[in-house]
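**Student:** Mind looking at a prediction? Sequence and model below.
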Amino acid sequence: MTDDRLKIAFSPCPNDTFVFDAWAHGRVPGAPALDVAFADIDVTNGMAERGEFDVLKVSYAVLPWVLEEYALLPCGGALGRGCGPLVLTREAGADLTGKTVAVPSERSTAYLLFRLWAADVLPGGVGEVRVMPFDRIMPAVRDGEVDAGLVIHEARFTYQNYGLHKLADMGEHWEATTGLPIPLGAIIAKRSLGGARLRELAEAARTSVRMAWDEPEASRPYVAAHAQEMDPAVADQHIALYVNEFSADLGEDGYAAVRGLLERAAAEGLVPPLGRDALDFPG
């Protein structure tokens, strides 16, 4: 391993391994070599806050704390429609007022969307919010450890296996109230790399996405190796849902969604206010 490799961390989820497969394996012409580490997004959020790694996949919700040191890349991340986090309960139509809700992180887009939803539909507010690893949330709801759970990732496709009910879809609420796509995961890179290098990284990420679309079979071994025993059909659903046109380019709607989420969250006191130029990409 050479010292000029860029240190990158992203999740082992199928959408990330699909997006980064070509780049991670040296198939993107002219792209810098990568030293890849895998970590769930709550871990990479913490890495970003501590200034670790050159490039990270993080939640959009953590951006207000890290944009002084990191720049948002305009590609490689996850936004979309019909892909929001879900609130699950044991009983259909449960009232969550004053109840305990498990969430995967308090520095996540899922959590911000949940709090914005709760502010609109639960005037009495929820009770305790309990943070736990996302793979423990559905069993905790099923077993009565908590009253409800906020779930992400492939749980959208598997919650019925736990006998649970969808109380609300945070993405549906967001889209209905804003008309914008749902901002989930962002790719950020250290500003200290310099504008030219950042533009190079953005182009490498964009090319890696397009190569994955052009040759989906090429990424299948990488996706399967890190999918944590996920059913291949579920992995394909996961990729189809989270890797879309916004992964190649945030575009006007993507940037509007990110700014809209963070401005609404700041108005609720959930995150610090975003600087006027904080989302601007160098160059």
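**Tutor:** Structure's in. What do you need? This one's a predicted model, so the numbers in the text were calculated from it and none came from an experiment.

**Student:** all contacts plus neighbour counts: C-alpha atoms, from now on.
**Tutor:** OK.

**Student:** Surely residue 44 and residue 63 touch.
**Tutor:** No. Assessed by Cα atoms under 8 Å, residue 44 is found out of contact with residue 63, at 11.9 Å.

**Student:** what sits in contact with each of these two?
**Tutor:** Counting by Cα atoms under 8 Å, 6 or more residues apart in numbering, no residue touches both residue 44 and residue 63.

**Student:** Next one for the comparison:
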Amino acid sequence: MSSTGIQEYLDVPYGSVSSEDVYHQFDIFTPQARDKGSPSPLICFVHGGAWRSEDKSYHRSLARRLVMSTHYPVAVPNYRLTPSTPTEDDHLYHPAHAEDILQFLHFIQTWRGPESTPIYDASRLYLLGHSCGAHILTSIFLDSSGVTASLTPSPTLSDAVRGIGLSEGIYDLNRLLQSYPGYREWFIESAFGKRDDFSPFSTTALPLRDGSLHMKWLVLHSKGDTLVDEVQASLMYEHLTSLYQARDLPVDVHVAKNWDELHEEHNDLLRGDKYVELISKFVMGPASAA
């Protein structure tokens, strides 16, 4: 039990894996004094790290600050990572990382909580994806079934996701390599394989899933980010806007953007107050009470 008024459950295994498998564990943080009555929605943060680095433990401070700001539980999962120096016998390609996150999201739909008492409302989820975590979430909740059928969420999961917040996201891999050619050798080929064209994995080409039409999206980008350019955020925002327009759904209800109020570097923004403020406003809007 934390002195900050937050209950912490660390290294919780998800799925049918060994409890010692650190890549299939998550941390969950809840307000120590939970509201009586119906449980709160759950916020899930999917970390970045170019598909090859970082750990859920890096984001415990962020999770605590989100709990304090929203009074909602926050979960942060791990997932398998591509080796820093892949070999023929030791590699991990997309969609394996996203498959792990989908497994985690399905798991929390039925998990009874650490003490067999539900600590969140599994029918109300808000998902946050940072950097490659944004690519992971858009690969799942936009319709990638023509490329990666294994990333299809269950109808129950799709219904539960009320909103998805994306920050410093990677979406269009070919366009990313135009801006940062060195990323090909650094991490793109390691995560997606050696190829001339990465467009099959660019989520800016994916349609909406029929079961996801109710979702709300927030696309964030920082003016201070030197690792991923604003073009990525602009392409995803324009793509989402066109998708909802094509369905005759109100764009201003379903898609929002903000790349004027964040000014920190790529990962530094997660340690600042503005990101927490923007996400809190997003998840605590009218949809959170629906």
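**Tutor:** Received it, and whenever you're ready, just let me know what you need. Just so we're clear, the structure is a prediction, and the values are computed from it rather than from any experiment.

**Student:** TM between them?
**Tutor:** Superposed pair, TM-score by TM-score structural alignment, normalised by the length of structure 1: 0.28. Supporting alignment: 125 aligned residues with a Cα RMSD of 6.0 Å.

**Student:** now residue 13 of structure 2, nearest residue through space, not along the chain?
**Tutor:** residue 25 (4.2 Å; Cα to Cα, 6 or more residues apart in numbering).

**Student:** Residue 189 of structure 2 versus that neighbour, what's the distance?
**Tutor:** As judged by Cα to Cα, to the nearest Å, residue 25 of structure 2 and residue 189 of structure 2 stand 26 Å apart.

**Student:** With residue 140 of structure 2 instead?
**Tutor:** 21 Å.

**Student:** In structure 2, where's the longest helix?
**Tutor:** If you go by DSSP state H, structure 2 has its longest helix at helix 230-246.

**Student:** elements contacting it?
**Tutor:** strand 216-220, helix 251-254, strand 255-258 (3 or more Cα pairs under 8 Å, 6 or more residues apart in numbering; DSSP states H and E).

**Student:** just the ones you listed: most buried one?
**Tutor:** strand 216-220 (a mean of 23; mean count of other Cα atoms under 10 Å).

**Student:** Can you tell me what sits against it?
**Tutor:** Counting by Cα under 8 Å, 6+ apart, residues outside strand 216-220 of structure 2 touching it are 162-168, 233, 236-237, 253-259, 282.

**Student:** one more time with 7 Å
**Tutor:** 162-168, 233, 237, 254-259 (Cα atoms under 7 Å, 6 or more residues apart in numbering).

**Student:** that older thread, so what angle separates the directions of the longest helix of structure 2 and strand 216-220?
**Tutor:** Using axes from the mean of the first three to the mean of the last three Cα atoms, to 10 degrees, the direction of helix 230-246 of structure 2 lies 160 degrees away from that of strand 216-220.

**Student:** how about helix 230-246 of structure 2: buried residues?
**Tutor:** 230-237, 239-241, 243-244 (16 or more other Cα atoms under 10 Å).

**Student:** And those, which is closest to residue 179 of structure 2?
**Tutor:** For the buried residues of helix 230-246 of structure 2, the residue nearest residue 179 of structure 2 by Cα to Cα is residue 231; the value is 9.1 Å.

**Student:** Verify the stated contact: the residue nearest to residue 13 of structure 2 with residue 77.
**Tutor:** Yes. Assessed by Cα atoms under 7 Å, residue 25 of structure 2 is found in contact with residue 77 at 6.1 Å.

**Student:** neighbour count winner among those two?
**Tutor:** Taking neighbours as other Cα atoms under 10 Å, residue 25 of structure 2 and residue 77 compare with residue 77 leading, 26 against 22.

**Student:** need the contact list for the closest residue in space to the more buried one that isn't next to it in sequence.
**Tutor:** Of all residues not flanking residue 77 of structure 2 in the chain, residue 26 sits nearest, at 4.0 Å (Cα to Cα, 6+ apart). Residues near residue 26 of structure 2 by Cα under 7 Å, 6+ apart: 10, 11, 12, 13, 75, 76, 77, 78.
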